[in-house]
Structures are given as C-alpha cells and as structure tokens.
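J.: Sharing a sequence plus its predicted fold:
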Amino acid sequence: MKYIVCEKPGEFSLKEKEAPVRKKNEALLKINKVGICGTDLHAYAGNQAFFTYPRILGHELASEVIEIEDNERNIKTGDKVVVMPYLSCGKCIACRNGKTNCCTNISVLGVHGDGGMQEFITVPVNILLPANNLSFDEMAIVEPLAIGAHAIRRAAIVKDEFVVVIGCGPIGIGIMKLAQIQGAKVIALDMNIDRLNYAKQEIGVDYIVNASDNPIKKIEDITNGELATAVFDASGNKHALEAGPNYMAHGGRFVLVGLSKGELTYTHPAVHAKEMTLMCSRNATTEDFEYVISVIDQFPTDSFVTHSVPFTEMISNFDSWLKPENGVIKATVNF
C-alpha cells in the first residue's frame, strides 16, 4: 500500500509498504479522506510541539471498516467511522477522572505515532465512532470541531454571554459556530479580513473585529464597556495569547486552545484584579465527538472545505496550503 511520510521538516516522501494486519481489539480501516490541520502544517514547518520525525501525518480521518470483531458500539464491516485519534492509557489519574483527552501517557495518531496518511490503518476498536449518516467531508472535520466542542464545554458557555474568539482558522471557526449553537453572542477577532468576512458571512458571527485596529476599544463598544465573559485563543500566537486577558470582563474566563511552544507572560495585578479563570483545553473526549456528530448538520461544511486533492497530489500541493493568500480554510486529501 502507498503512504506519505514527513521525513523531516520541509520534506515529504511517497512510499510503499505492506498493508497492516489487524490484531485482537483492533479494526482494519480503509482511509477515504484526511483533513489537513494546523498540527500537520506546523509539523511540516518544524515548529510543532510534542513531535518527532519521521512521521506519517494525519489525524482528521474519514474511513471505512474493512475488518472488525464484535464490539459494544455494534460497528460492522462496511460501516463508515470517525476515528478519535487520541490513544489513552485508561489507568492514569487523568483517565480515572474522565479526562482521557489529557492522559499522562497520551499518544495521538499523526503526532506521537503514525497517522492516517496511508491507504489502510489499524486502530483500537474503542476509538471508533459510527458515522454512516455523514459525508466523507463531514467525517474529516469532526475531530477539529470536537476540539472546539471540548473548549466550549470547559468554559461552560451560557446563552447570551459575549464570547471573543481569537483566530479565524479552522479551530476558531468551529468554536464560533459551536458557541452560537449554545446561544452566545460571538465576536471574531483576527487580522485577516478575508477570514473575518468568512466568519461573518458563512458562520454568521454577530461581530467581527480587526486585531490591528484598536480591538480593545471595539470590543468595549460592542459590550457596553464590559468586555467578554469568555475569551478563547485559537491562534497559538504568543502575542495573541498574551493579549487575551485584555478582552476579558472582570470575573471572566480565558481559554487557551491554541498551542505556543514558548513562555507566556501576564501582568499579575491586571489578571488578579479581574479574578481571571485561566484554563487550557486540549484535544477532546468521546462526549465531544458524539456531540459534534449530532450537530454537524448545522455547520457549513461545503464552504469550510476549501481545497481538496487526490492522495498522489498531496506533496505537490502542500506548500501552497501554507500561504494565506491562497485562502485555505480546510484542505483535505482524497484516497
């Protein structure tokens, strides 16, 4: 079978190897579509945390079951399945407390171990979710939307509160839509006017703010001077991460969804005065995946997936997906 491996930063290779053989408690899957996410882009660029090379990328997977044993979810050969790409130990303190998303021994497909940029893959049965009612495009975006769903659940978003989402990339867009579904009033913040316009026109956010044009004042105007009770960073940009508390109301929550490799600095009196709740949101749980599957019909999948190429053309197209001027929101690879 064919597979694509990231040998080192900036270098992909198309290779062949024997198809994997399913073991007990595993399923053999045929990969139909892989979504390209920020993790893949950063891995290729060489600035992704938790990463070693060589690595087969790909953890946003739309797949079909080729072989499987009897299982609790009644998934059968021929079923379409979404893969929850986080392999947790089930024994550590996080897992025992239901936080499998931040397992102390977590292994993420395409990050810590090889992912789905290959024709066939074997995975544990317990990370599969039935998805016969979804299109392949919808299946390939469940994982990034689940990351947003987990962040929304962490922040306990309530109806009619003001929410600022920093970053109109795929994760940020997902957070915006899911916050709307919860009834929040969403303010999108970014420096890319095309992304802001997409958030307004396709996602239907209530307000858009250009981060380069006095954003604090703009957000104060929108919120009658009170700022937002919840702020999400989906950019991973150090400057944006450090600026987040400036957009947050007293008593508010700041949720770090984007990941930066470096240190962050906050002025203690300023964040202390607001009694800021600072929380990180990592990956997602089965509950988040199931929720996204239940509401994905409310998401504009057709406009969200902007670029799609055959598997054999992925390497020649990948560099172009790194360029903002090409208007990529979500790129996918078809098998």
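T.: Structure received.
J.: CA only for contacts and neighbour counts going forward, please
T.: Will do.
J.: and the nearest residue to T52 once chain neighbours are set aside, what does it touch?
T.: Using C-alpha to C-alpha, 6 or more residues apart in numbering and skipping the chain neighbours, the partner closest in space to T52 is H112 (7.3 Å). When contacts are counted by C-alpha atoms under 8 Å, 6 or more residues apart in numbering, H112 touches F50, F51, T52.
J.: hey, where'd the strands end up in the stretch 1-150 of the chain?
T.: All strands of the stretch 1-150 of the chain, identified by DSSP state E, counting those that start in this stretch, fall at 2-8, 11-16, 26-36, 60-67, 80-83, 86-87, 107-108, 120-124, 128-130.
J.: any idea how far A211 is from Q201?
T.: Using C-alpha to C-alpha, to the nearest Å, we find A211 at a distance of 18 Å from Q201.
J.: quick one, which of those two is more surrounded?
T.: When A211 and Q201 are compared on other C-alpha atoms under 10 Å, the one with more neighbours turns out to be A211, at 18 against 11.
J.: isn't that one right up against I187?
T.: No. The pair A211 / I187 is not scored as a contact, 11.4 Å apart, by C-alpha atoms under 8 Å.
J.: about what we covered before: most packed of the strands of the stretch 1-150 of the chain?
T.: Of all those, strand 80-83 has the most neighbours on average by mean count of other C-alpha atoms under 10 Å, namely a mean of 26.
J.: just checking, what packs against that strand?
T.: Under the contact criterion of 3 or more C-alpha pairs under 8 Å, 6 or more residues apart in numbering; DSSP states H and E, strand 80-83 touches strand 60-67, strand 128-130, helix 136-155.
J.: then this one, side by side with the first:
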Amino acid sequence: MGPTIKVVRCAEPARLMFEEQQAPGTPPEGWALINVAYVGICGTDYHIFEGRHPYLAYPRVMGHEVSGTIAAINAPVDLSVGEQILVNPYFACGNCAACRQGKPNCCMSIEVLGVHRDGAMSEQVLVPAQNLIPAAGLSPVEAATVEFLAIGAHAVRRSMAGPGIRTLVIGAGPIGLGTALFARIAQLNVTVMDVDAERLAFAARQLGFLVIDGSKGSIVETIAERTAGAGFDVVFDATGNSRSMQSAFAYVAHGGVMVMVSVVPDDITFSDPEFHKREMMLIGSRNATRGDFQHVIASIRAGKIPIDRLVTHRTTLRDSPRDIAIWAQQKSGLIKAVVDVAGSG
C-alpha cells in the first residue's frame, strides 16, 4: 500500500474553493491540480525540517522543487491534462512595482511554495496554472532539478558578465555548483572555492572546474597568484555564510562585480573606502524568472548539465522523514537529493 498522506492545498482560500464551491475534480478558476512525481530537497528544506528556518510559520508542508503531471486544470492556458510539467514555486502578486517591471521573482508580497504556503511533499498539490512550465523532453527527475539550477542561472544573468571574464564562485553546494555550471555555459572563466575537500574534489573531478581550497593558507594571496594580483572580475557567493560574504569583497578586482546569491539573516558589513576604490558593483540575486527556467530546460535538453552526477541521493515519500533527518546531519557525498513521490508505494 502507498502512504496515507494526501495533501491538496497551497492556500486556505484556494483549498476551500476546491472542496466546497467547485464541481468534483475541478480546480478553482486559474488553478491546476498536479500529480506530484518528484520533489527536490535543498538547504532551505533541511532548515525547515530542523525547525531553524527564520521566515516560516509552522506547521508547514515542505517541497518547492517540483515535477509532475497535470491531473486537472481550470485556466485558459496551452496545457492539458496528463502533460508533464514543473512548477515555478514563486507566487507573485502581479501588481507591485517589481512585478510591473517584469521581476516577479522579487515581488513585494511573494509567497514561495513550501515556505510561505504548503508545498508539494504530497501526492497532489494545487497551484496557479500560470506557474506551470511544460517539461517535455525532460525526465521527471531532471524536471525536479530545474528550480535550483535556475537560481544559479539567474545569478549569472544578473552579473552581466561576458565571455572570458575571470569568475570565482564561492561555495560548492548545489546552488554554487549550479551557478558555476551556468557561468561556464555563459563562457565565463570559472574557478570554484570551498573549504570542504570532498565538495572541491567533486567540482574538479566530476564537473571539471578549477578549484581553490579556502581552508589552506591565505585566500587573498592565493587569489592574487591565480589572477596576477588583480582579483576576480566577478565573484559569486553561494555559501549562506555571513563571514564568507563579507570576506568576498576582498577578492573582487577593481571595476569588478560581486553577486550575493545566498541570503542570511545577519547584517553584512564592508569597507566603504575599499568598495569605492575598486568602484565595485554589488548585486543581490533572488530566486529566478520564467526566462531563467526556460534557459535551464534548454541547457538540460542540450546535455550541458550532468543531472546524473548532481543527483546523488534518492528516497520515497514514505522514507523521507527518516532520510531527510539523516541528510540534514550527514552531508558526505551529498549534492542533491530527490523524493520519488509517485513511486512511493
């Protein structure tokens, strides 16, 4: 027998409409009911699982990296029942200043599936039809990786860097590796830095990146040696560590760019004279847009992203409480984990 979990909800008003006001099996207007196939697990989910997420009200159903098929749809969109899709988990208002500028990823009242609303760690989930993206040509597992890769793709686009630019990605976790992969696709000259020897070995041997071990010697001196004393033209920090983010300012070349991919609850401080002397550009990067999702999908279809190497761990919906608890503490060998929801029986 399969698991008894059966959650069909995103927001309370939508759930009530679905249960009380619609014909049986018909989602509310503008919404779609999804049969969930796979859900990816990221650092956010581990923090939620452990009760350490600072921006979340419990209880909460996790799951924002979602692939599946359409079970029912009630919207005038070019999608049909049975079609394979993935979900853009960023629900935007469509009316605020950011949305009017085409930046729904940083909507002033954004709600993220699995964070602000109950997510897809369930057999089915109800989502706005406008947040569905066709996933033809991708496997269900590949489709579930698109969201986390889109964060890196968005960060690279935000950097505005061109081919050949000397680039440092700090942090060899899933987001950092995704950023590095899309920086390479953009023809940037990429080096990856971390303090974890195992993840550095993965970045070098499995993905072919030049690496810097941040746990050894003086990082500033190492970077000076690698860049003829100039520093990197673009630095991405994807560590989620405030000390790393503050230190990264010293690695940026004069006239260079620093992109903060991570977000932390702490204040970040830096030397204003150094910042101005270098005429640095500091850029925040949040979530991703539909265009970034499409870029990731095209890159996977073209064989430019080695999903089979990135997905290192798998579990089922039934076993996920046990396995997520283990993975939250034991990171050895772990890059990306996915939950097989459809095959959980």
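T.: Nice, I can see it. Predicted model only: the values in this text are computed from it and were never measured.
J.: ok so, going back, so which of the strands of the stretch 1-150 of the first structure comes closest to F335 of the first structure?
T.: Closest to F335 of the first structure of those is strand 26-36 (C-alpha to C-alpha; 5.0 Å).
J.: Where in the second structure does the closest one fall?
T.: Aligned using TM-score structural alignment, strand 26-36 of the first structure spans residues 31-41 in the second structure.
J.: contact partners of that stretch?
T.: Against stretch 31-41 of the second structure from outside (C-alpha under 8 Å, 6+ apart): 27, 63-75, 120-130, 140-141, 144-145, 336-343.
J.: try 7 Å this time
T.: The contact list for stretch 31-41 of the second structure (C-alpha atoms under 7 Å, 6 or more residues apart in numbering) reads 27, 63, 65-75, 120-121, 123-129, 140-141, 144-145, 336-342.
J.: Mean distance of that stretch to its aligned residues in the first structure, please.
T.: Compared with the first structure after fitting, stretch 31-41 of the second structure deviates on average by 0.5 Å (mean C-alpha distance after the TM-score superposition for the first structure).
J.: distance between that stretch and the chain's centre?
T.: 16 Å (C-alpha atoms, centre = their mean, to the nearest Å).
J.: before we move on, what about stretch 261-273 of the first structure?
T.: On C-alpha atoms, centre = their mean, the centre of stretch 261-273 of the first structure falls 25 Å from that of its chain.
J.: What's the match for Q329 of the second structure in the first structure?
T.: Under TM-score structural alignment, Q329 of the second structure pairs with K323 in the first structure.
J.: distance of the counterpart of T227 of the second structure in the first structure from I173 of the first structure?
T.: In the first structure, the residue matched to T227 of the second structure (TM-score structural alignment) is T223. Going from T223 of the first structure to I173 of the first structure by C-alpha to C-alpha gives 21 Å.
J.: between these two, which one's more packed in?
T.: I173 (29 against 18).
J.: Give the helix, strand or coil label for that one.
T.: At I173 of the first structure the chain is in helix, as set by DSSP: H, G, I helix; E, B strand; the rest coil.
J.: Pull the contacting residues for it.
T.: So, once contact is read as C-alpha under 7 Å, 6+ apart, I173 of the first structure ends up touching A199.
J.: run the last query once more with 10 Å
T.: 144-145, 148, 165-167, 179, 188, 195-196, 198-199, 202-203, 205, 234, 299, 304, 329 (C-alpha atoms under 10 Å, 6 or more residues apart in numbering).
J.: swap in Y3 of the first structure?
T.: Applying C-alpha under 10 Å, 6+ apart, we find Y3 of the first structure in contact with 13-17, 56-57, 116-120, 311-312.
J.: rewinding a little: please identify every residue contacting each of A211 and I187 of the first structure.
T.: In contact with both A211 of the first structure and I187: I166, using C-alpha under 10 Å, 6+ apart.
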